[in-house]
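*Asks:* generate a structure from the sequence data that follows.
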Amino acid sequence: MDNKKKNKAMKKTWIQYGTFAVVAITLYATGLHTEVIGFAQRGLLATGLMNPDVAEIAQARNDESNDNTALISNLDKADYNLKLIDKDGKTRSLEEFKGKVIFLNFWATWCPPCVAEMPSIDKLHEEMGDDVAFVMLSFDDDFEKAKAFDKRKGYDLPIYAPASNLPAMFQSSALPTTYIIDAEGNLAFTHKGMADYNDPEFKEFLNNLK
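*Replies:* Presented below is the predicted three-dimensional model:
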């Protein structure tokens, strides 16, 4: 009798493992695993633990006597020598946005943290897109995938593909990576990893960079 129970329990366990395996294979085969993982990571973003301390950065910018030079990234002039391809296939340049605050984000559709933070960026763009230039630079091998993702999600974000080599100051091995350039052309902010950018403190930070 005990052997029958053990065999039944083992059979049930193998069925569960098999079900999980089929689901996992299906998700990877369809590419949906990225969005599933991204959705899970969005819960972590909701805690605010991943957000950069922009208040500290802002204080460093405004305090000329601050000795923490690691935070005073505004001393570095942004390199606008970056060519872009927009959704319509036109070649653009980062220099076109000179004089405005620029939100430059490196992302890809296959990157779960990128997918996780995208809704917050979309909401930020809806609110501040007239005052801040958003440059969502896709690193997908096929730019059509990025455009399809943007359309399917209903974001209508200003997405681009790189049309030239990245300037040294924008070369990052991490996705997502976000750079903020202030209206005076200074690199004011660099953040590697995901964050919730639809945050009141971050919005205030951007407004102070105009």
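
*Asks:* CA only for contacts and neighbour counts going forward, please
*Replies:* Noted.

*Asks:* how far does the longest helix that the chain contains sit from its chain's centre?
*Replies:* Across the chain, the longest stretch assigned as helix under DSSP state H is helix 2-30. Taking CA atoms, centre = their mean, to the nearest Å, one finds helix 2-30 lying 36 Å from the centre of the chain it belongs to.

*Asks:* so where do the strands sit in this structure?
*Replies:* Remark: strands assigned in the chain by DSSP state E are 83-85, 91-93, 101-107, 132-138, 159-162, 177-181, 187-192.

*Asks:* how about D182, what does it touch?
*Replies:* G99, K100, V101, I102, A188, L209, K210 (CA atoms under 8 Å, 6 or more residues apart in numbering).

*Asks:* filter those residues down to the buried ones, ChimeraX style.
*Replies:* Per 16 or more other CA atoms under 10 Å, the buried members of the contacts of D182 correspond to this ChimeraX selection:
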select :100,101,102,188,209
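
*Asks:* returning to what we had before: would you format the strands of the chain as CSV with distance to F202 included?
*Replies:* Formatted as CSV, the strands of the chain follow (distance: least, CA to CA, whole Å):
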stretch, distance to F202
strand 83-85, 26
strand 91-93, 26
strand 101-107, 12
strand 132-138, 13
strand 159-162, 21
strand 177-181, 11
strand 187-192, 11
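
*Asks:* right, so of those, which gets closest to L44?
*Replies:* L44 sits nearest to strand 187-192 of all the strands of the chain, at 15.8 Å, using CA to CA.

*Asks:* excluding residues flanking it in the chain, which one is nearest D122?
*Replies:* Y155 (6.1 Å; CA to CA, 6 or more residues apart in numbering).

*Asks:* could you also give me the structure for this next sequence, so I can compare it with the first?
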Amino acid sequence: MSRRRGDRRAVAAAAGVARLAAPRSRRRLLVDGALLGLGLSWLPAAARSASLPSFSGGGAPFVEESPKEPAPSIRFLDDGGHVRSLDDFAGRVLLVNIWATWCPPCVGEMPALDRMQRDLGGSDLQVVPISIDRPGAAAVLPFYQGEGIAALPVFLDPVQATVYSRSTGRRPDALPLYGLPVSFFVDRRGRLVGYLVGAADWDADGPRRFLRHLAGPSA
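*Replies:* This is a model prediction of the structure:
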């Protein structure tokens, strides 16, 4: 990616922030350089079952939701400044990863997520990495270029419209920010089936087997 092309994308993405942020322009941002007041103590007690394969991330296991409710239709920006949503990927299994470039565990797992999208992504599965960096594309595009990340799309949420915290209160149009990184899993029917707090080894057999299970025999 040339520097000029990257600059154009950054400007376009910045122009889209106003459209994304308009409904919540007076809400304070959830994250300002650090994730405050969040941790495993906020995690709800979710029912576990044997219906899905189990795997773990950085010390925290996958938590299966029960019952499985429709995932919120969160809105975010692409690197062209266009508003996108999870509805754009209807019919696919989604791995929605909330991350930031200032979060060491987040950036540590991004190359493996890129390989996950390269190897498994397509009509059956999509990795949806949403950066909550306040600078938006200005932070994310150089990181992608420096790490050689090519398969993952660039999705941005500089005003944190996609997430809510314990301090801001639950919102039906957003996902709970239990920590960073946090990954949410959505099945083909658009249901939120579970989540994982912390980084994971996405190259390992466990998470890949889990996603293939969700996607079905064709994946």
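
*Asks:* thinking again about what came up before, V23 of the first structure: which of the strands of the first structure is closest?
*Replies:* strand 101-107 (26.1 Å).

*Asks:* buried stuff in the longest helix anywhere in the second structure?
*Replies:* In the second structure, assigned by DSSP H, the helix with the most residues is helix 3-21. For helix 3-21 of the second structure, the neighbour count (16+ other CA under 10 Å) marks G6, R9, A10, V11, A12, A13, A14, G16, V17, L20, A21 as buried.

*Asks:* need the nearest residue in space to the first one, chain neighbours excluded.
*Replies:* Read it as G6 of the second structure. L141 is the one closest to G6 of the second structure (CA to CA, 6+ apart), at 6.8 Å.

*Asks:* what residue of the first structure matches up with that neighbour?
*Replies:* Counting by TM-score structural alignment, L141 of the second structure lines up with K147 in the first structure.

*Asks:* swap in L120 of the second structure?
*Replies:* Here L120 of the second structure is matched to M128 in the first structure, going by TM-score structural alignment.

*Asks:* contact partners for the aligned partner of N186 of the first structure in the second structure?
*Replies:* In the second structure, N186 of the first structure lines up with R191, judged by TM-score structural alignment. Going by CA under 8 Å, 6+ apart, R191 of the second structure touches K68, E69, P70, A71.

*Asks:* which of those residues ranks first by neighbour count?
*Replies:* For these, the largest number of neighbours (other CA atoms under 10 Å) sits with A71, at 21 neighbours.

*Asks:* how close does W102 of the second structure get to R134 of the second structure?
*Replies:* Distance of W102 of the second structure to R134 of the second structure, computed by CA to CA, to the nearest Å: 10 Å.

*Asks:* A199 of the second structure too?
*Replies:* 21 Å.

*Asks:* please apply the same query to V107 of the second structure.
*Replies:* Distance from V107 of the second structure to R134 of the second structure, by CA to CA: 16 Å.

*Asks:* pretty sure A15 of the second structure contacts G81?
*Replies:* Yes. At 6.2 Å, A15 of the second structure counts as touching G81 under the criterion of CA atoms under 8 Å.

*Asks:* re earlier: how about TSV for the contacts of D182 of the first structure, with distance to I181 of the first structure added?
*Replies:* Formatted as TSV, the contacts of D182 of the first structure follow (distance: CA to CA, whole Å):
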residue	distance to I181 of the first structure
G99	9
K100	8
V101	6
I102	5
A188	5
L209	8
K210	10
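
*Asks:* and the furthest pair within the contacts of D182 of the first structure?
*Replies:* Among those, G99 and A188 lie farthest apart (CA to CA), at 13.7 Å.

*Asks:* give me the neighbour count for R152 of the first structure.
*Replies:* R152 of the first structure: 10 neighbours (other CA under 10 Å).

*Asks:* okay, now the aligned residue in the second structure for E117 of the first structure: neighbour count?
*Replies:* Using TM-score structural alignment, the partner of E117 of the first structure in the second structure is E109. The tally of other residues near E109 of the second structure (other CA under 10 Å) stands at 18.

*Asks:* same deal with M118 of the first structure?
*Replies:* 25.

*Asks:* repeat that for D78 of the second structure.
*Replies:* Using other CA under 10 Å: D78 of the second structure sits among 21 other residues.

*Asks:* go on, L175 of the second structure?
*Replies:* Using other CA under 10 Å, L175 of the second structure has 22 other residues around it.

*Asks:* which residue in the first structure aligns with it?
*Replies:* So L175 of the second structure corresponds to F170, using TM-score structural alignment.

*Asks:* give me the contacts around stretch 85-92 of the second structure.
*Replies:* 73-76, 123-126, 187-190, 215.
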